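Engineer: Provided below are the primary sequence and the corresponding predicted coordinates.
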Amino acid sequence: MSERHSARQILTLVTDPGTFTELPHPASAAKPDGPLGWAGYDASRGRAAERTGEEESVACGTARVEGIRAVLIAFEFGFLGGSLGERTGDRLEAAYSHARAHRLPVVPLIATGGSRMQEGMLALSQLQRVARQSALTREAGLAQIAVLRDPTTGGGWATLGGGADVVLALPGAQVGFAGSRVRPPAADPAAYTAESQVAVGSADEVVDPAGLKRVLGAWLRLLTSPSADAPPPPRALGTAGLPATGWHAVRHARAPERPRAQAYLDAFFTRRRDISGDRCGGRDPEGMLCGFGERDGRTVAYAAQTGAATRPAGYRTAARLIRLADRLGIPVLTLVDTPGAANDAEAERQGAGAAIAEVFGAVAAARVPLTTLVMGEGGSGGALALAAPGNTWATPDSYFSVIAPELAAAILKRPEAEVEATADQLMIRPQDLVELGVVRGIVHPAQP
């Protein structure tokens, strides 16, 4: 179990000293014992208020986090389990409305057991109000960064938590739609943890309380400081010489010592943070790196293939990244390096075709500038999906092909001895790609 902080404690932990200002509480006419007339409800609320010092299960206000202004929504679990009722909904709606009116990102600091039983369906319907406020804020191009505390269950997880753009979580926090008192008795409790949600791509990062302010501040800065221009293609990090033949291009791109995505990202950005997972139960850390980085003081998003066959979760994560960047007005850099999409039976069961289609669609619909660098293998549609139309570049140690030369020869029923000649026929060298108009140009290593 994670250490539990009160609403005021978590606000003190993440905000710059003296900057938190609570928003005015919306006026609401309370009926005796609530809308259902639930006997003893008023007394329960009174005891909760006396115990916590709060009048409701959320405290909402504005503050600075590492210098970045934001609207913060801090749940108080000690107030009726941080549950949502009508008055909670009033406060949440007011907080989101304030964020849109003042163009501020929203940070829900969640610790809730779900909807308030004493208010019945009127409490559950608050989730629709919350979802609408979140959707309106998303449409307004404002970032939402959730912090999952212990516990984050029920509708709070299914709206404010799971619906956020970036999801951070405290170590050991209970996170799941089903709380501990309602899940099946035989259920594995490890599945309902922050760590498990990161492992299946439903949350991005587990952060220790001591580092939460720094990490939250970094995310707020990245998501509110977009670059105004298309990112330049990164300089090449590998060999400078152009390949003499198509097969030489393939060999250079497949060389084990060739620099990969990690090296390119480290050289291009001052600092960066990864998002993790496709929000559909999958991750592809071996095949795709996605996130946001700082370059020249401004933010650029990135989706980078790592040289492995890209799995469906990797494509869905890239599509998530591109759509989020587009909504926030952040330009995108993509790095192409894959022999192709994973084509094993499990990849097909995971929806490889639909996942690649998501990326093609996200790239096609993007309104922000996109830049692509082919810096390794460009294998078929699994590579092309990430390529920016009209703004794709290549390194000398790369190739881009409709299909791998070996597979092309096999399809054409050619003997193995003709693979190299087939590579030449495909015109896959960087200089061939420039001649064909597929890439804009070749980037070379920086001069020593």
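Structural biologist: Looks like it arrived, so ask away.
Engineer: From now on I want contacts and neighbour counts done on CA atoms only, so please keep to that.
Structural biologist: Will do.
Engineer: since we're on residue 297, how many residues are nearby?
Structural biologist: Residues lying near residue 297 (other CA atoms under 10 Å) number 15.
Engineer: what's the answer for residue 102, then?
Structural biologist: So residue 102, with other CA under 10 Å, has 11 neighbours.
Engineer: center of the chain, which residue is that?
Structural biologist: Nearest residue to the geometric centre of the chain (CA atoms, centre = their mean): residue 275, 4.1 Å.
Engineer: give me every residue that touches it.
Structural biologist: Residue 275 makes contact with 166, 204, 205, 290, 291, 292, 321, according to CA atoms under 8 Å, 6 or more residues apart in numbering.
Engineer: Out of those, flag the one nearest to residue 58.
Structural biologist: When the contacts of residue 275 are ranked by distance to residue 58 (CA to CA), residue 166 comes first, at 20.5 Å.
Engineer: Surely that closest one and residue 108 touch.
Structural biologist: No. Using CA atoms under 8 Å as the test, residue 166 is too far from residue 108 to be in contact (10.9 Å).
Engineer: what residues do the two have in common as contacts?
Structural biologist: Common neighbours of residue 166 and residue 108 (CA under 8 Å, 6+ apart) are 144, 145, 146.
Engineer: before we go on, here's another structure to hold up against the first:
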Amino acid sequence: MAERLSARAAIALVTDDFTELTAPTPPPAGGAGEPDAGQAADGPLGWDGYGASRARAARRTGEDESVVFGTATVGGRRCVLVVFEFGFLGGSLGRAAGDRLVAAYAAAGARRVPLVSLVATGGSRMQEGMIALTQLQRVAAAAVRLRAAGLPHVTVLRDPATGGGWATVGAGADVVLALPSAQVAFAGSRVRPADADPAAYTAEDQHAHGHVDALVPPERLREALALWLRLLTPEAGEEPVAAPPPRALRERELPATGWEAVRAARAPERPRAGAYLDAYFDVRAAISGDRAGGVDPTVECGFGVHEGRAVAYAAQLGGATRPAGFRTVARLARLADRLGIPVLTLIDTPGAANDAAAERAGAGPAIAEAFTAIAEARTPVTSLLVGEGGSGGALALAAPGNTWVTPDGYFSVIAPELAAQILKRPPEQVPATADQLRLRPQDLVALGVVRGIVG
């Protein structure tokens, strides 16, 4: 179990300074679905003893609600910070807490700064019944408005992050960080099946299944948040300009034949996408997972700084790309597009994974999602083919009209070996088939498939 910090301790841990804000006074009761939850001492349901419980929680924590928010600086970056106090009725959400959450989202939008949330909650407050539960709808609407404004939301999941607070504020963020060993789950500890695997309710398991981007220990939180605020927030007035393609990491002559191009792309000593990312970015941070239960280790997506500017990236690392990888690429492209950050994709895959597990996980729909996310992006997308470009699994990451190739790369409608099989040719005709496919870098330029060969 992660250490349970109070709201004020969490604020002190991550901020350079903090100025608390107050939520606007809610309108009086009378509107449908908008009762005045704060007037009666025992709340909108008249729950016996609720007022006394609130008073005890206030004396114990020094807070008058489960949510605190205000303006803050994190590593020199301005933001609006919203923090849950778990000691106040388990960090639960009622009408007053909902008012503060909605006000925090609105404050970030009004100030044109990112929102950072530090979540520690057991869920909706049962003493306020359905009034408490409907706060999730209000938070979702506030999140929609923040996204429409093109502003990012970074969350940190403390212990515990469960129920509606996880399913809205936490899971709804653009980047999700979590403290190691924190409980992270929709189901709280007292309502889980008796035979449930306890590992499924941990930050580590949520990370392994694509729902959390990174596990960050408390001593590194301020640094991690400052980096993410830098990466997700372009400088004021900075227009999204297409990222320049990386330079080739080794010099070599262009291949004389198609089969020579294929062998060069498959050579173990050929520079891989990771080396290109290291050379291109001064600093970078990765997102992880497709938010649908999957992580593909053959794909890395994230944001970095190149020549002082934020650039999003999606890189295939040389393996067969799985459905989760394509969905993560689509997630990255859509987030970068919403924030106005240019995208760089690095292409290197023999093709999409085609085993039974990949088909059952939705290989076709996932590839379609990646194609669509690249096609609909308003922000500039630049692509570099650094190795193998196997069929649609590679083309799904390619920017139409702005794809480049290194001397080590090849693009092909299908692998030469598979083309020969389909054409019922013997194995010794694979090299000749590679020539016929016109897959060399210089062929791709001549065909208009790529803009040029990087040097």
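Structural biologist: That came through, no problem. These numbers come from a predicted model, not from an experiment.
Engineer: TM-score for these two?
Structural biologist: Once the chains are laid over each other, their TM-score by TM-score structural alignment, normalised by the length of the first structure reads 0.97; 441 aligned residues with a CA RMSD of 0.9 Å.
Engineer: now residue 202 of the first structure, what's its secondary structure?
Structural biologist: When classified by DSSP: H, G, I helix; E, B strand; the rest coil, residue 202 of the first structure comes out as coil.
Engineer: what's the neighbour count on it?
Structural biologist: 24.
Engineer: quick one, what contacts it?
Structural biologist: 162, 167, 276, 277, 278, 279, 280, 281.
Engineer: What's the residue nearest to the centre of the first structure aligned with over in the second structure?
Structural biologist: Residue 275 of the first structure maps onto residue 287 in the second structure, with residues paired by TM-score structural alignment.
Engineer: What distance do you get for its match to residue 232 of the second structure?
Structural biologist: Distance, residue 287 of the second structure to residue 232 of the second structure, by CA to CA, to the nearest Å: 12 Å.
Engineer: helix/strand/coil for the residue mapped onto residue 410 of the first structure from the second structure?
Structural biologist: Aligned counterpart of residue 410 of the first structure in the second structure: residue 421 (TM-score structural alignment). Secondary structure for residue 421 of the second structure, judged by three-state DSSP, is helix.
Engineer: and residue 421 of the second structure, how many residues sit next to it?
Structural biologist: Residue 421 of the second structure has 14 neighbours, counted by other CA under 10 Å.
Engineer: Out of the contacts of residue 275 of the first structure, which is nearest to residue 434 of the first structure?
Structural biologist: Among the contacts of residue 275 of the first structure, residue 290 lies closest to residue 434 of the first structure (CA to CA), at 27.3 Å.
Engineer: Now check the second structure for the residue matching the closest one.
Structural biologist: Match for residue 290 of the first structure (TM-score structural alignment): residue 301.
Engineer: Superposed on the first structure, what's the mean shift for the helix or strand hosting its match?
Structural biologist: With secondary structure defined by DSSP states H and E, residue 301 of the second structure is part of strand 299-306. Taking mean CA distance after the TM-score superposition for the first structure, the mean distance separating strand 299-306 of the second structure from the aligned residues in the first structure is 0.5 Å.
Engineer: list the buried ones in that strand?
Structural biologist: With burial defined by 16 or more other CA atoms under 10 Å, the residues of strand 299-306 of the second structure counted as buried are 299, 300, 301, 302, 303, 304, 305, 306.
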